[in-house]
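[1] need coordinates for the below:
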Amino acid sequence: MSNRLAKETSPYLRQHAQNPVDWYPWGEEAFRRARDEDKPIHLSLGYAACHWCHVMAHESFENPEVARLMNERFINIKVDRQERPDLDDIYQKVVQMLGQGGGWPLTVFLTPQREPFFGGTYFPPQEGYGRPGFTQLLRGLSEAWQNNRAALRQNVEQFLQGYRVMETLMLEGETPPEQDQPAAAARLFAKNTDRVHGGLGKAPKFPNPACHDLVLRLYQRLHEPDLLRSLELTLDRMAAGGLYDHLGGGFARYCVDERWAVPHFEKMLYDNGQLVKLYADAYRATGKLAWRRVFEETIDYTLRDMTHPEGGFYASEDADSEGEEGKFYVWTPAQVEAVLGDADAALACRAYGVSATGNFEHGTTVLYRPTALDAAEEAQLAGLRDKLLAARAQRTRPGRDENILTSWNALMIQGLCAAYQATGTASHLDAARRAADFILERLSTPEGGLYRAWREGTAKVPGFLEDYAFLANALLDLYECGFDQRYLERATQLVELILEKFWDGGLYFTPSDGEPLVHRPRSPHDNAWPSGTSTSVFAFLRLFELTGRELYRERAEQVFAMYRAAAAQNPFGFAHLLAAQDFVQRGPIGIVIAGERSAASTLVASLQRRYLPARVLAFAEDVPIGMGRHTLAGQATAYVCRNRTCEAPVTSAVGLLERCLE
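    Model (predicted):
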């Protein structure tokens, strides 16, 4: 027997469709029953690739006795946090206010009016891991609901007050003295980089692409060796470790250790999109060929394993297959020998660190690159890698979340655009266009807005700030790659909708016409991907440079002022906003090209191959700043503009780069 979740399009919700739990999706039907029966709501949030979500489902939600207790005493609601990041944001803050770190599965208990009174993350069925048992928790909260509701009401009031306090504190604080905040943050990240293994922090260790992007930007501006050293160490170690899939390409979500050795094997589109862009930008800045291999292999993975036949990108792949975490990815020497034979297996095992003892469970090895090979060995290894990849493809693959999410697709589109500009590889641009056209056709509302998610022909959930902001920037990148004016026009429309739907004395995460919730979040912090707030600021600034519309610049400056103190106190949480501040501090370069587009390819390519993080690029007839710009002697001609003033025209690629690098 299946429950209501069988009718949902979310892969995560469908994973729970056979539970004996009487699950509801988020919606009025569940709220009405909670009110009618005067029962509290048990809200469970997760996502399809979440390992501990699977564990809790198996231990508790598939257990008939636990399910009976849930059904008798609670109204149970399942939410896919990828479809509803607003709910995830609101109710994660409950766990944070309780002094916990947050995470998934997120377990929160609500009144029938959706007000929180208790929360946590994973709970084992019985007491353990330093946590109360889930059955114990259910009984205790149910009894409190029946017999001590005043205490729970007090919890509700404290949480509601806590929302207000958290946002007030974020806007308060001492404004830092006038200084180069982006440079100070980049130097801090470099100083705190693990000197042996790269990356920020200890185990578990995450890629943090927004922080490393800021370091790269500041290295390009300041040329300080420490910035480059920290970036090189991090990018090299991530690519050499188990975080990176050495056979199939692509990055896992994080590593459980500080050496990048053992990943949590799930692969997320948002990580891979950001890391393609980071490695492509770093390649443009340094010319380091090893980084080109990494981003191109990651693109190969995305196009091979994570792409809808019509061009959109899927959300994620699970860590587990056949009920075991990492089983799809790990190897033993015997398995390598069975594919390659003894002689070739010896080279492959040495290259990928495969040993009899292993570095993972049951004597298996997560592939990594412990030593450098000579050129002849690398050439031989490439063929062996293909054979191992083909053999691995015969294994049972991890589950794939085939939700197509607007914001995450936009991140991969930006990665593809950076890769195209770095290499000129036409297939990268083709893939970016197909994905963008998929989103524009299938996830646009009739009124011109955006939906959040699409699956199986159904678009659902009105878009959030990050959907509008990420897609606006992705479309601007696409315009700068191929100069298709429809992408520029749609990006401008999305920015206007950001101001209409999300601006009210600052930027909110949810639209003004969205579902009323117990709290309307702003969510300016970067998390695993940049915040919608900081990404909106980038879109404002880029369009201001192209259009001269003062409102865009004014709104960006207002956001900088709102979060200047918070960014100084917590640069890690505002790295992308500081990158936008760096864009402003440099005095952005606006480059306008006059002439036939086909005749300007040399000028355009010279700009695209160089890492110039504070430039915008357009053809004269497409943008207001291009008015009155003409060719010289019938040749394609570029105008370099700073602070609304354009320099003398230039027709050579060498001369153009010299102007941009002054």
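[2] when you work out contacts or count neighbours from here on, use the C-alpha atoms and nothing else.
    Will do.
[3] can you pull out the helices in the stretch 451-600 of the chain?
    Using DSSP state H, counting those that start in this stretch, the helices found in the stretch 451-600 of the chain span residues 465-482, 485-501, 532-547, 550-569, 575-585.
[4] could you dump those to JSON lines with mean neighbour count and distance to residue 418?
    Shown next, in JSON lines, are the helices of the stretch 451-600 of the chain (neighbours: other C-alpha atoms under 10 Å; distance: least, C-alpha to C-alpha, whole Å):
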{"stretch": "helix 465-482", "mean neighbour count": "26", "distance to residue 418": "8"}
{"stretch": "helix 485-501", "mean neighbour count": "19", "distance to residue 418": "16"}
{"stretch": "helix 532-547", "mean neighbour count": "25", "distance to residue 418": "16"}
{"stretch": "helix 550-569", "mean neighbour count": "19", "distance to residue 418": "24"}
{"stretch": "helix 575-585", "mean neighbour count": "24", "distance to residue 418": "17"}
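[5] give me every residue that touches residue 627.
    Contacts for residue 627 (C-alpha atoms under 8 Å, 6 or more residues apart in numbering) come out as 620-621.
[6] returning to what we had before: would JSON lines of the helices of the stretch 451-600 of the chain with distance to residue 632 be doable?
    Shown next, in JSON lines, are the helices of the stretch 451-600 of the chain (distance: least, C-alpha to C-alpha, whole Å):
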{"stretch": "helix 465-482", "distance to residue 632": "22"}
{"stretch": "helix 485-501", "distance to residue 632": "24"}
{"stretch": "helix 532-547", "distance to residue 632": "22"}
{"stretch": "helix 550-569", "distance to residue 632": "31"}
{"stretch": "helix 575-585", "distance to residue 632": "30"}
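[7] one more, so I can put them side by side:
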Amino acid sequence: MRSGSSNKPNRLIHENSPYLLQHAYNPVDWYPWGKEAFQTARQKNIPVFLSIGYSTCHWCHVMEEESFEDPKIADMMNRTFICIKVDREERPDIDSMYMKICQQMTERCGWPMTVIMTPGKVPFFISTYVPKKSGLAGIGMADLIPQIAEIWKTRQDEIVNKTEEIKQRLNRITAAPEGAEYISPKDVIQKGYHLLAHYYDQNYGGFGRAPKFPAPHNIMFLLRHWNYTGNTDALKMAETTLTSMQLGGIFDHVGYGFHRYSTDEKWKLPHFEKMLNDQALLALAYTEAYQATGKKVYENTARKILRYVLRDMRSEKGGFYSAEDADSEGVEGKFYLWTEDEIRYILTPEEADLVCRVFNVKREGNFAEESTGKLTGNNILYMKGETSEIVEPTEKENEEIQKLLNQALDKLYEVRSARVHPLKDDKILTDWNGLMIAALAKASGAFQEPEYVEYAKTCTKFILDNMYDGSGKLLHRYHRENAGIDGFVDDYAAFVWGLIELYEATFEEKYLQKALEINDYFISHFQDEKGRGFYFTSNDRSGDLIVRSMEICDTSMPSGNSMAVLNILRLAKMTGDHNLESVASEAIRHLAAAISHNPISSTYLLSAFYFASEPGCEVVIAAEIDNAKDMIEALQTNFIPQCVYLLRPADSSESFTETIGYLKEMKGINGRPAAYVCRNYTCSSPVTDAVEMMDLIEYGKKNH
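    Here you go, the predicted structure:
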């Protein structure tokens, strides 16, 4: 409870979201989203004030401190509105719907999202952060509330009429894509690549202007574009972006992990919150870059991301927490910043000189106050190049310098650990955990690191034990021993992705069987009746929104449709299931037309298009897992995004070979492991050598 808060809790005290609980002692009479709030608004005939945010959002904290904890503002809100608080991470369906409306009504969209609407849930005012007092930042709460009260009192009929127009517009923009003329997915891919190249920052990597988000799915698409076409410019864009981010202040060089985004074009000055989904997707991108290039720097970065997550974000039961705040002690970034005097006090003179040189530490500071632009004396650690480029040592000296630098960073980490830590949002989300399972599983194979796969297996068990009903249905959120909220499209898509990666890392049949089981449930409950894609919510979820929407565009993570389509394509190739192939093909036909005007809004979907349209293969290794290590290592450490892998041990279960019928006749040769490389329902003669297997994969790709 904050110092300015009420001693009496509001209704949010009964919720499970850490974000809602942060507001439980506000003097605002907050309701959670639900029937009670809207029934009360209808009975009183007053508008609804909806505030959407999340626990690690800096400007959400600012708006709370300025307005929601102010007794006068709170009293005005309570008399004028029914006030509802929503955690966007807990209810992404609500957030997605109102964000679409925000993007239609105004250019200022973000969090906190401030929505004023009728009791029928249709907005007539929408904005982001609203200050307490009017000024350069726009109208303040003290003026906005009485203005809304007067408008509602005198022009309610006009408002209701306009909201009907808004509702109709919302129905159009959230609907499943209508069948248009056929557009080749390959044409959409090419257009997407050229648009990414157009927006690419030649100097610092990334795409577009500041603020810059990592968007790892853009990197994954570029790596595939290079892999399929040989276009080295695509690889250069991916590598430059990955390198610039890893050197910049957006990467935490002391404690590891990535901050959410960079406020500048150089990746130097971050917005300091850390999100689990970002860590998972960036770990995947750096792992794939290592597979594609063999460069150790990408492996090291991926390992550092995973080290941070396993150390700081893992629960005792094996699931992963959601986020860490940008603020500590009420100051954004305080936990991560250093003065030169601090560094010289903590380190030896030799260590301090090296750290200040490598990480651009200045006496006057390199971190400016956002509102004034003035230097504060504080420093964010960032690099302008690799250590060897800055110090220019000999090879032997480089090893010694790197050892000295690591020693210094360990000391800084120890001191920083004693500081007041940012708030940790300790809810566990199925979708973000699915992504982390995928990241750990892929990294375990790429780096041949068995520890990672054990963590992935433990997390999977946690989800299945606590957030799964045994028949295919997933729940979205777990907090305080309580699982709840029916799963959304992202939960199913991300968790199935994780299960597929976990199967290819372990070749344990149960993970592929579970992926198929949950995917079948997902298709039957989320698929549009015309096969055009997948809705955000299931067909048996009680409708508490004004529309049932379909999300196609990627955000900070790939859209549920993007992930689901690629999952279904991979499962179809693994099993030979023509029904799954048809589901994916029909969705692609509609989705390709839907994104054709702006393909870079869905780059992960472009990766799915590549998987569907380019030569691919199924690689089956007939052997016991311990006898096929060379073949398995070759598959896992190389970048082969067009292929799926299966293991056919002699003791495969009957149910497994029934599910994947073409495995039945595949056997080893004279007691040796045999690899079958299959394309278009035809398999090559088996080979018994890993090099021969990789040659067959590459030959088939080149001669398609």
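[8] thinking again about what came up before, quick one, which of the helices of the stretch 451-600 of structure 1 gets closest to residue 276 of structure 1.
    Across the helices of the stretch 451-600 of structure 1, residue 276 of structure 1 has its closest neighbour in helix 465-482 (13.6 Å, C-alpha to C-alpha).
[9] average offset of the closest one relative to structure 2?
    By mean C-alpha distance after the TM-score superposition for structure 1, the fitted helix 465-482 of structure 1 averages 0.6 Å away from its aligned residues in structure 2.
[10] on that earlier part again, for residue 142 of structure 1, find the nearest of the helices of the stretch 451-600 of structure 1.
    Short answer: helix 465-482, nearest of the helices of the stretch 451-600 of structure 1 by C-alpha to C-alpha, at 36.5 Å.
[11] in structure 2, what range does that closest one match?
    Mapped onto structure 2 using TM-score structural alignment, helix 465-482 of structure 1 spans residues 489-506.
[12] before we move on, what about stretch 599-617 of structure 1?
    So stretch 599-617 of structure 1 sits over residues 627-645 in structure 2, by TM-score structural alignment.
[13] what residues of the matching stretch count as buried?
    628, 631-645 (16 or more other C-alpha atoms under 10 Å).
[14] go on, stretch 546-565 of structure 2?
    Neighbour count says stretch 546-565 of structure 2 has 548-554, 557-565 buried, by 16+ other C-alpha under 10 Å.
[15] what do you get for stretch 289-299 of structure 1?
    The neighbour-count check on stretch 289-299 of structure 1 (16+ other C-alpha under 10 Å) flags 291-299 as buried.
[16] between these, which is nearest residue 493 of structure 1?
    Checking the buried residues of stretch 289-299 of structure 1 against residue 493 of structure 1 with C-alpha to C-alpha, the nearest one is residue 299 at 29.0 Å.
[17] who's in contact with whatever residue of structure 2 lines up with that closest one?
    By TM-score structural alignment, residue 299 of structure 1 lines up with residue 306 in structure 2. If you count contacts by C-alpha under 8 Å, 6+ apart, residue 306 of structure 2 has them with 257, 279, 283, 440.
[18] quick check: next helix or strand after the helix or strand hosting residue 306 of structure 2?
    Per DSSP states H and E, residue 306 of structure 2 falls inside helix 296-312. Later in the chain than helix 296-312 of structure 2, the nearest helix or strand by DSSP H and E is strand 323-324.
[19] matching residues in structure 1 for that next one?
    Taking TM-score structural alignment, strand 323-324 of structure 2 hits residues 316-317 over in structure 1.
[20] let me see the ranges of the strands in the stretch 201-350 of structure 1.
    254-255, 263-264, 267-268, 316-317, 320-321, 324-325 (DSSP state E, counting those that start in this stretch).
[21] max-length helix in structure 1?
    helix 149-171 (DSSP state H).
[22] that one packs against which elements?
    Where contact means 3 or more C-alpha pairs under 8 Å, 6 or more residues apart in numbering; DSSP states H and E, helix 149-171 of structure 1 is packed against helix 85-97, strand 116-120, helix 134-147, helix 550-569.
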